[in-house]
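Novice: What follows is a predicted structure for the sequence shown.
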Amino acid sequence: MTGKNSSVTEFILAGLTDHPGLRMPLFFLFLGFYMVTVVGNLGLITLIGLNSHLHTPMYFFLFNLSLIDSCYSSTIIPKMLMSFISKNVISHSGCMTQLFFFCFFVFSESFILSAMAYDRYVAICKPLMYTVTMSPQVYFLLLLGVYVMGFSGGMAHTGNIMNLTFCADNLVNHFMCDILPLLELSCNSSFTNELVVFIVVAFGIGVPIVTIFISYALILSSILHMHSTEGRSKAFSTCSSHIIVVCLFFGSGAFMYLKPPSILPLDQGKVSSLFYTIVVPMLNPLIYSLRNKDVKVALRKTLVRRVFS
């Protein structure tokens, strides 16, 4: 996996800070974030698996969102934690592998959020047709599309970076092998490479955002035509968690990748990256658990069964 003309066989990840006094506090802070992320997402996966009334398309997608978030954070955080306690060296092939899985999970999350928006559109705008429209075959095909797009995005970005040459400098100014710091480090990156990154990211963010926007425009129109206040309230409640997650994920991702590096320096970009790689996967299960009545009921029933069994 080493580039054809590269003299670099390994990279050093700079991490978040050069200040020795901050390293241990940050290590324990992000270790705590990671534990909350893993426990929260695996807990939601287990809860959906154990409760048959949650075996619906909406929770089927939520199950996969939690699975993606668990894998996504595990791709990034363990390696980042090493930079707080030692020199964080990663091989060229290891760096490309991390980059691929990072891109794979980012693209998969983008498209699964758009699939969830479509599911909410069908549930609210066409409730009588819901079981037919969102049949098992349909949501399995949607899920297949999610992972195919994730794989395509990962391959496009990784192939683009693997064609670059890294000559002497091997210090990556980031806590992970991300696209922009690797482009900056390369001694032969060109406008074409940057254009490929922009097009792939614009597609991976743009298509889901357009899908989500259209879905929620139709949902809002349907809600405004409802005569029942209770029906409106229930519809808004059903969508609110998903809207919060969408805004957090796409807002931070677009801020990082759809601005030229001259406008957003990499040191500031690292802070933006923290948000969508660490904070968002940690918050997702909390947002869905705290704002979802079905999840809270399932959690209560599961705990009662465990206590009295």
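Specialist: Great, that's in hand.

Novice: switch to C-alpha atoms for all contacts and neighbour counts from now on
Specialist: Noted.

Novice: Nearest spatial neighbour of Leu142, chain-adjacent residues omitted?
Specialist: Ranked by Cα to Cα, 6 or more residues apart in numbering and with sequence neighbours excluded, the top spatial neighbour of Leu142 is Ala115, at 6.7 Å.

Novice: Check Ile287 too.
Specialist: Of all residues not flanking Ile287 in the chain, Ser241 sits nearest, at 6.1 Å (Cα to Cα, 6+ apart).

Novice: From the chain's centroid, how far away is the helix or strand containing that neighbour?
Specialist: Using DSSP states H and E, Ser241 sits within helix 229-257. Averaging C-alpha positions (Cα atoms, centre = their mean, to the nearest Å) puts helix 229-257 15 Å from its chain's average.

Novice: where along this protein do the strands fall?
Specialist: For the chain, the strands defined by DSSP state E occupy 10-13, 89-91, 171-172.

Novice: buried ones in the second one?
Specialist: Neighbour-count burial for strand 89-91, with 16 or more other Cα atoms under 10 Å as criterion, is recorded at 89-90.

Novice: tell me what that strand is packed against?
Specialist: strand 10-13 (3 or more Cα pairs under 8 Å, 6 or more residues apart in numbering; DSSP states H and E).

Novice: Over to the longest one?
Specialist: Counting contacts by 3+ Cα pairs under 8 Å, 6+ apart, strand 10-13 packs against strand 89-91, helix 92-125, strand 171-172.

Novice: For it, what is the distance to the chain centroid?
Specialist: Relative to the centre of its chain, strand 10-13 is centred 24 Å away, using Cα atoms, centre = their mean.

Novice: got it, and stretch 274-287?
Specialist: 8 Å.

Novice: now do stretch 125-137
Specialist: How far stretch 125-137 lies from its chain's middle: 27 Å, per Cα atoms, centre = their mean.

Novice: Same question for stretch 40-56.
Specialist: On Cα atoms, centre = their mean, the centre of stretch 40-56 falls 19 Å from the chain's centre.

Novice: Please list the residues outside that stretch that contact it.
Specialist: 59-60, 63, 66-67, 69-70, 282, 285-286, 289, 294-295, 298-299, 302 (Cα atoms under 8 Å, 6 or more residues apart in numbering).

Novice: alright, now check it against this:
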Amino acid sequence: MERPNGTFPTFFILLPITNIAWLQKFLFVFVFFFYLLNIIGNLTILSLVIKDLNLHSPMYFLLASLSFVDMCISSSTVPKMMVGFWVQNYISLKGCFSQMFFFHVFGCTEGVIIAVMGFDRYIAICHALRYVNIMTKAACIQLVLGSWSVCLSITSMHVVMSSRLPFCNGYIVKHFFCDIKPVIKLACADTHVNEFIVAAVTGIFSTVAFVMLMLSYCFIMKHLVNIRSSEGRSKAFSTCSSHFIIVILYYGTAICIYLGPASENTIEKDRVAAMIFTVITPALNPLIYTLRNKDIRKSLRQLVSRSVAWSVRVRVQ
């Protein structure tokens, strides 16, 4: 299915996760369920944080930012992936690089916001008396906008470098979306510089964010050891446990996908890791916070109660 030498594609074909017909149908239902769970769960958190004045705090502002990014990162890849379960999945060159851009902007921003959330927990636990003065509304907005700005710059560099490559080694992307590594494999030019820059920049950036997270948690653990009250220690630990689970889910899959050369074997493994990264993890994040956070659960119960009361009044009228 490759084009003759010397011709350049005007589109790419994205491959499904599997070519087994019955498994494609099962995966469509599976992916659709998690995508629906993702949208409903994260929209619920956004609504709760916006409407409930008790959730107007830095912690929940960052959580709402994470929920928004989770919806965006899935929406940039999942709808197109679901199309591929039923028909041959064509995507134009502009569409491919647009998808690549948005996926990496949202993925990068999520990593930074998760690191910022770790810093927020460090300030809340280790410097509780100064928390209000440090994590002001202006500071939170600056941190989130800074996250977006840095990720926009890094992603733009990667996408521009990839889009300038000549593509004449076929038009079949061995992935369910346009990611950098499988796309540049189709280039008929030396891509070692591209691969090195992707690995180096992503590696350095991820390492810095991860080290910041680990330092935050090291200081938190040191502080917890000094807390004599078991109740106080338990309360402090509960505020971090949900976030730490998300850290493992995010950085575990991100490391699997982007650290390493773009070989045939790694791309196959990357497809599985990317499935977790784009479908499962964004859907689990709101569940993790909802089930383990008392304030979110309380606000959700109040929202449900108000909705039920409103529906009863409408029926009576």
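Specialist: Ah, there it is. This one's a predicted model, so the numbers in the text were calculated from it and none came from an experiment.

Novice: TM-score for these two?
Specialist: Once the chains are laid over each other, their TM-score by TM-score structural alignment, normalised by the length of the first structure reads 0.95; 305 aligned residues with a Cα RMSD of 1.4 Å.

Novice: on that earlier part again, only whichever of the contacts of stretch 40-56 of the first structure are buried, select them in PyMOL.
Specialist: Typed into PyMOL, the line below selects the buried ones among the contacts of stretch 40-56 of the first structure, using 16+ other Cα under 10 Å:
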select buried, resi 59+60+63+66+67+69+70+282+285+286+289+295+298+299
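
Novice: Map Tyr130 of the first structure across to the second structure for me.
Specialist: In the second structure, Tyr130 of the first structure lines up with Tyr131, judged by TM-score structural alignment.

Novice: Identify the spatial nearest neighbour of Ile219 of the first structure, chain neighbours not counted.
Specialist: Using Cα to Cα, 6+ apart, the nearest residue to Ile219 of the first structure is Tyr121, at 5.7 Å.

Novice: aligned partner of that neighbour in the second structure?
Specialist: Matched by TM-score structural alignment, Tyr121 of the first structure corresponds to Tyr122 in the second structure.

Novice: burial measure for that match, as a count.
Specialist: Residues near Tyr122 of the second structure, counting by other Cα atoms under 10 Å, number 23.

Novice: give the contact list for it.
Specialist: 216-217, 219-220.

Novice: Same question for Leu62 of the second structure.
Specialist: Contacts for Leu62 of the second structure (Cα under 8 Å, 6+ apart) come out as 113, 117, 140, 144.

Novice: does Ile257 of the second structure really touch Val272, like I thought?
Specialist: No. Taking Cα atoms under 8 Å as the definition, Ile257 of the second structure is not a contact partner of Val272, at 9.1 Å.

Novice: Those two - which one has more neighbours?
Specialist: Each of Ile257 of the second structure and Val272 has its neighbours counted (other Cα under 10 Å); Ile257 has more, 21 against 15.

Novice: So the more buried one versus Pro182 of the second structure, what's the distance?
Specialist: Distance of Ile257 of the second structure to Pro182 of the second structure, computed by Cα to Cα, to the nearest Å: 11 Å.

Novice: Same check on Val132 of the second structure?
Specialist: Distance from Val132 of the second structure to Pro182 of the second structure, by Cα to Cα: 46 Å.

Novice: which of these two has more neighbours?
Specialist: Per other Cα under 10 Å, whichever of Val132 of the second structure and Pro182 has more neighbours is Pro182, with 23 against 14.

Novice: which residues touch the more buried one?
Specialist: Taking Cα under 8 Å, 6+ apart as the test, what Pro182 of the second structure contacts is 173-175, 262, 267.

Novice: Looking at those, which one is closest to Ser238 of the second structure?
Specialist: For these, the residue nearest Ser238 of the second structure by Cα to Cα is Ile267; the value is 37.3 Å.

Novice: which residue sits closest to that closest one, ignoring its sequence neighbours?
Specialist: Pro182 (6.8 Å).

Novice: Can you tell me what that neighbour aligns to in the first structure?
Specialist: In the first structure, Pro182 of the second structure lands on Pro181 (TM-score structural alignment).

Novice: Tell me the buried residues in stretch 298-307 of the second structure?
Specialist: 299-300, 303.

Novice: Looking at those residues, which is nearest His104 of the second structure?
Specialist: Distances from His104 of the second structure to these, taken by Cα to Cα, are shortest for Leu300, at 31.6 Å.

Novice: Next up, the contacts around the closest one.
Specialist: Applying Cα under 8 Å, 6+ apart, the residues near Leu300 of the second structure are Leu48.

Novice: could you measure it against Ile245 of the second structure, distance?
Specialist: For Leu300 of the second structure, the distance to Ile245 of the second structure equals 22 Å [Cα to Cα].

Novice: again, but for Phe106 of the second structure
Specialist: To Ile245 of the second structure, Phe106 of the second structure is 19 Å away according to Cα to Cα.

Novice: neighbour-wise, which of these two wins?
Specialist: Phe106 (23 against 13).

Novice: how many other residues sit next to the nearest residue to that one once chain neighbours are set aside?
Specialist: Among residues not flanking Phe106 of the second structure along the chain, Ile73 sits closest, at 5.4 Å (Cα to Cα, 6+ apart). Neighbours of Ile73 of the second structure under the rule other Cα under 10 Å: 24.

Novice: What of Val144 of the second structure?
Specialist: For Val144 of the second structure, the neighbour count with other Cα under 10 Å is 18.

Novice: Ser65 of the second structure now?
Specialist: When neighbours are counted by other Cα under 10 Å, Ser65 of the second structure registers 18.

Novice: gap between Tyr250 of the second structure and Cys256 of the second structure?
Specialist: From Tyr250 of the second structure to Cys256 of the second structure the distance is 10 Å (Cα to Cα).

Novice: Contacts only, for Cys256 of the second structure.
Specialist: 270, 273.
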